[in-house]
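Q: Please find the sequence and the predicted model below.
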Amino acid sequence: MGVWWIRRDARLADNPALLAAQEDGPAAAVFAWSRGVHLWSGRRRAHLARVLWSLREDTGGAVGVRRGDPADVVLAVAREHDARVVFAAREASPAGIRAQDAVAAALASDGRELRLVGTPYAVAPGRVVKTDGTEYKVFTPFSHAWREHGWRIPAPAADPTAFLPTTSDVSLDQEAARGDADDPLAARHEFREARIREAWASYVETGLDRYAAERDRPDLDSVSHLSVPLAYGQIHPRTVLAATGAIRGEAARTLESELAWREFHADVLFRHPQAQRASLTAVMPDDAWAAGPEADAAFMAWRDGRTGFPLVDAGMRQLAATGTMHNRVRMVVASFLVKDLHLPWQRGAEHFRRALLDYDHAQNQLNWQWVAGTGRDAAPFFRIFNPTAQADRFDPDRDYVRRWVSEVDTPAYPTPMLDHAAEREVALADLRRGKAGRAGR
């Protein structure tokens, strides 16, 4: 008999760690509602509570959710069930590695074992390497090697009745209500595993063929909506890849490429944990970044969707209302913060950490570094998105903008807070100064 330590894999389907725990019979299962979870935004805590509630429902109430440090919680449950082995998915983020090391040490001190089975990725971070064993620093060759490496077929679904009851001391209803009150969203996202899988299957049948052509159009609902279930582990990327792999055509390959970016960023953070806070490549001189009260006011105008640039404001208001944002618009609003407002990428990344419901640590930090030109295979800093041109190209009828900025065509809408062409020249001049400074060292 084993214990399944639930981490970023709150699901019954395609879950190798859970299957390993059930291999010799019913397993116990527990999620540690730790101090780290308390530091999440209210919207993320509320959604997590509903995800865990759904998992408890699917297992007849057997899953335990307990407050405390994972090492203490997991050890206590292992003792209660006299389990010698605890099974969990291997994490690759700095915080995830620290947690599994602490749990492993606590169990070992009591004569028990933590066995790591599977990861939240199709290919475990650190596994895709060049022929000489070194890492890939550019996405395209990484993605080719990632495809060549391949992945296993999805694992069978676990038995929802093969669980040993484990008590809880966390009221998921209360946590969901508290999170909603702290940080409300305009609408809830789906949190039931079965419905998520049904929605994905429906998208494969009726929507995927439009993905390649329309994925950059925020005015069209042509994306998969997988970012939230992937972030909470309610669907494994291998499950997604099994479906796309059976389909010919550009759309399926394009969606697979987006998953490859997710795995590339996880690989980069695994190898370079400092990337969660520090730029991997120096680009700008330190004095290029705006600071002081005016910079703070500019940040708040960006945060609240009051810049006077409709596409930027629509994206930030969508984020505030729903906890998500269309990917094309994410690039535009990030470029605006870094290259028009001259604020460091870390400030935008921190706001996204608090605001995104689909927050994924590696994706968030490395996507911001991509826009800022400081990460692996990043867009060069001189690629500066023009928010007006982007709106004309990708929201031609302004349907997306009008959906989120109702006052856009009225006197109530603010005039642009800056001259984009002028700020672009400032950013490029700072870039040249940075290059000159590095060359003179």
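A: Great, that's in hand.

Q: only C-alpha atoms for contact and neighbour calcs from this point on.
A: Fine.

Q: got the contact list for stretch 122-141?
A: 92, 118, 142, 145-146, 149-152, 236-238, 261, 263-264, 266-267, 270-271, 376-377 (Cα atoms under 8 Å, 6 or more residues apart in numbering).

Q: Give me the helices and strands touching the top strand by length along the chain, please.
A: The longest strand of the chain (DSSP state E) is strand 28-33. Applying 3 or more Cα pairs under 8 Å, 6 or more residues apart in numbering; DSSP states H and E, we find strand 28-33 packed against strand 2-5, strand 64-67, helix 70-80.

Q: how near is residue 101 to residue 43?
A: To residue 43, residue 101 is 28 Å away according to Cα to Cα, to the nearest Å.

Q: Same drill for those two, tell me which one is more crowded.
A: Applying other Cα atoms under 10 Å to residue 101 and residue 43 shows that residue 43 carries more neighbours, namely 26 against 14.

Q: next up, a second structure to put side by side with the first:
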Amino acid sequence: MSRAASVLWLRRDLRRGDLPALGAAASAADGGNVLVLFVLDPALWDGGGPARRAWLAATLEATREAYDGRLCLRVGDPAEVVPAVVEEVGATSVHVSRETTPAGVRRDKAVAAALGEAGVEWVETGTPYAVGPGSVVNGSGDPYKVFTPFSRAWRDHGWPAPATEPQDLSLARVASDDDGWKTVRAALSEDDLPELPEAGEEAALQRWRDFLDDSVTAYKDERDRADRPGTSRLSPYLKIGAVHPRTLLAELRGRTGQGAQTFETELCWREFYADVLWHHPRSSWHDLRPALKGMTYEDNPELVQAWKEGRTGYPVVDAAMRQLLTEGWMHNRMRMVTASFLTKDLHVWWPVGARHFLDHLIDGDIASNNHGWQWVAGTGTDASPYFRVFNPVTQGQRFDPRGDYVRRYVPELAHVPGKAVHEPWKHDGAYDHGYPQPVVDHAEERREALRRYDAVRGSGSS
């Protein structure tokens, strides 16, 4: 085992490039060794679904390789593990990217307090965002409540250039826990895992450059088409920090056209939701806007299970839910469609769906996911109008016009041609291979949803 002057504790920054905290750790080491550490916290590991564990495991393997095999993996409560490792290697400082989620903030306060008692310096450098949450405020010093003015201020605020890797970096070689990498390998061997993308920083950058070369020009027009590969598919890498948004924004600079501008705006949405969560921690699992207080919701486990398994009888909804289960990812337009179906056709409170998504999405980010659900439910910042109820048939016809997306994930309907697949009840023989009838009547449930929304909005609760 080698000694280390400083510790770099990785969390949502599993990469080596464009990592300011690595530079800070190297500077603090002043020519000494830097220990790169990851703590596998059973409280988080055990609570994630198999796909999320596998994606983290694959990324950890890639990160270990990026650090020349010198990623120290320890298992346990970070408040106990990090101070123990620091004492073991004799480090005088611990370096991290600042965390801004409610759980991350609580964890870091506990670790920093334990280190402080031992006289070890706690240093936060950078965040997982181009502009750190809390940095963009209006003229009165208050946070923005609406996306469009936030996006203007976010662009005006700007962000630094990507960080360069420190020269002459010396990495400590410190043993991992015996069962740490065994746990990682076991996660990659679980049964019925979805088809995961290639993991790691190199894979993220390759996907990004392929997107820049092939797809960014048409991104504005193609990103909503579920049947085409028009999105970047970078969200799993951004979630885990295999690539930093600052890197992407730097390479977008100078590119003109609506596609590049739209992609930048999508990155801004991610930063906006992180900012909202920073200022309103309770909004992770509670309505940001209590305008719908008193709303009545249904508790029907059978219908919720049908939604989760992709057996609602509405083809585009079922295709999307099955994509989630088979890939650990879902097309963004379809996330809105399936969320609308759960909250407004089945009348289920949005956290039920948000938890299911976080269990399965390898890009499941609590700020983006849960505020996206509130947007659909009509309870969040920039909320969709409460009376907007996505029609699963017309959404399918518009964004999967030939039915290719549905047939890809719903083999029971593979024999139904063209756009007819979105209305199997109108096609003879559509149900010959076991596809279910609709579990509800969309037109009726739309009227019921509007009735419920009107009732609470008219009660004075807003």
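A: Right, received. Where do you want to start? For clarity, every value in this text was computed on a predicted model and none was experimentally measured.

Q: quick revisit: which bit of the second structure covers the longest strand of the first structure?
A: Mapped onto the second structure using TM-score structural alignment, strand 28-33 of the first structure spans residues 35-40.

Q: Could you do stretch 265-280 of the first structure as well?
A: With TM-score structural alignment as the criterion, stretch 265-280 of the first structure aligns to 273-288.

Q: got the buried residues for that stretch?
A: Within stretch 273-288 of the second structure, the residues that count as buried by 16 or more other Cα atoms under 10 Å are 273-278, 281, 283-288.

Q: Just the contacts of stretch 122-141 of the first structure: which are in helices?
A: 142, 145-146, 149, 237-238, 261, 263-264, 266-267, 270-271 (DSSP state H).

Q: For burial, what's the neighbour tally of residue 101 of the second structure?
A: 19.

Q: actually residue 261 of the second structure, not the one I typed
A: Neighbours of residue 261 of the second structure using other Cα under 10 Å come to 17.

Q: Now check it against the first structure: what is it aligned to?
A: Match for residue 261 of the second structure (TM-score structural alignment): residue 253.

Q: Now for its match: which residues touch it?
A: So residue 253 of the first structure contacts residue 244 (Cα under 8 Å, 6+ apart).

Q: So what touches the match of stretch 265-280 of the first structure?
A: Contacts for stretch 273-288 of the second structure (Cα under 8 Å, 6+ apart): 100-102, 132-134, 143, 145, 351, 366-368, 370-371, 374, 379-381.

Q: That stretch spans what distance, first to last residue?
A: 11 Å.

Q: same check, this time on stretch 19-34 of the first structure
A: 25 Å.

Q: ditto for stretch 184-193 of the first structure
A: Span of stretch 184-193 of the first structure from end to end, Cα to Cα: 22 Å.

Q: Where does it end up in the second structure?
A: Using TM-score structural alignment, stretch 184-193 of the first structure pairs with 192-201 in the second structure.

Q: For that stretch, report the contacting residues that lie outside it.
A: Here stretch 192-201 of the second structure has contacts from 14-16, 50-51, 54-55, 58-60, 62-63, 237, 242-243, 325-328, using Cα under 8 Å, 6+ apart.

Q: again, only this time at 7 Å
A: Stretch 192-201 of the second structure has contacts (Cα atoms under 7 Å, 6 or more residues apart in numbering) with 15, 50-51, 58-59, 62-63, 242-243, 325-328.

Q: and what of stretch 377-384 of the first structure?
A: By Cα under 7 Å, 6+ apart, stretch 377-384 of the first structure touches 137, 138, 139, 335, 339, 369, 370, 371, 372, 373, 428.

Q: Buried residues in that stretch, which are they?
A: 378, 379, 381, 384.

Q: any chance of the residues you listed in JSON lines, plus secondary structure?
A: Shown next, in JSON lines, are these (DSSP: H, G, I helix; E, B strand; the rest coil):
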{"residue": "378", "secondary structure": "coil"}
{"residue": "379", "secondary structure": "coil"}
{"residue": "381", "secondary structure": "coil"}
{"residue": "384", "secondary structure": "coil"}
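
Q: residue boundaries of the helices in the stretch 101-250 of the first structure?
A: 139-149, 172-182, 193-206, 211-214, 227-231, 237-245, 250-271 (DSSP state H, counting those that start in this stretch).

Q: Need the residue closest to the centroid of the first structure.
A: Geometric centre of the first structure, nearest residue: residue 360, 2.2 Å, by Cα atoms, centre = their mean.

Q: Mind telling me what that residue corresponds to in the second structure?
A: Aligned partner of residue 360 of the first structure by TM-score structural alignment: residue 365.

Q: Touching, that match and residue 239? I think so.
A: Yes: look at residue 365 of the second structure against residue 239 with Cα atoms under 7 Å: they come within range, at 6.2 Å.

Q: which residue numbers in the first structure go with stretch 136-154 of the second structure?
A: With TM-score structural alignment as the criterion, stretch 136-154 of the second structure aligns to 128-146.

Q: From start to finish, how long is that stretch in a straight line?
A: End-to-end distance (Cα to Cα), stretch 128-146 of the first structure: 6 Å.

Q: Could you list the buried residues of it?
A: For stretch 128-146 of the first structure, by 16+ other Cα under 10 Å, it's 128, 135, 136, 139, 142, 143, 145, 146.

Q: sorry, back to before: need the helices of the stretch 101-250 of the first structure in a markdown table with distance to residue 286 of the first structure, can you?
A: As requested, the helices of the stretch 101-250 of the first structure are exported to a markdown table (distance: least, Cα to Cα, whole Å):
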| stretch | distance to residue 286 of the first structure |
| --- | --- |
| helix 139-149 | 28 |
| helix 172-182 | 36 |
| helix 193-206 | 45 |
| helix 211-214 | 39 |
| helix 227-231 | 34 |
| helix 237-245 | 39 |
| helix 250-271 | 24 |
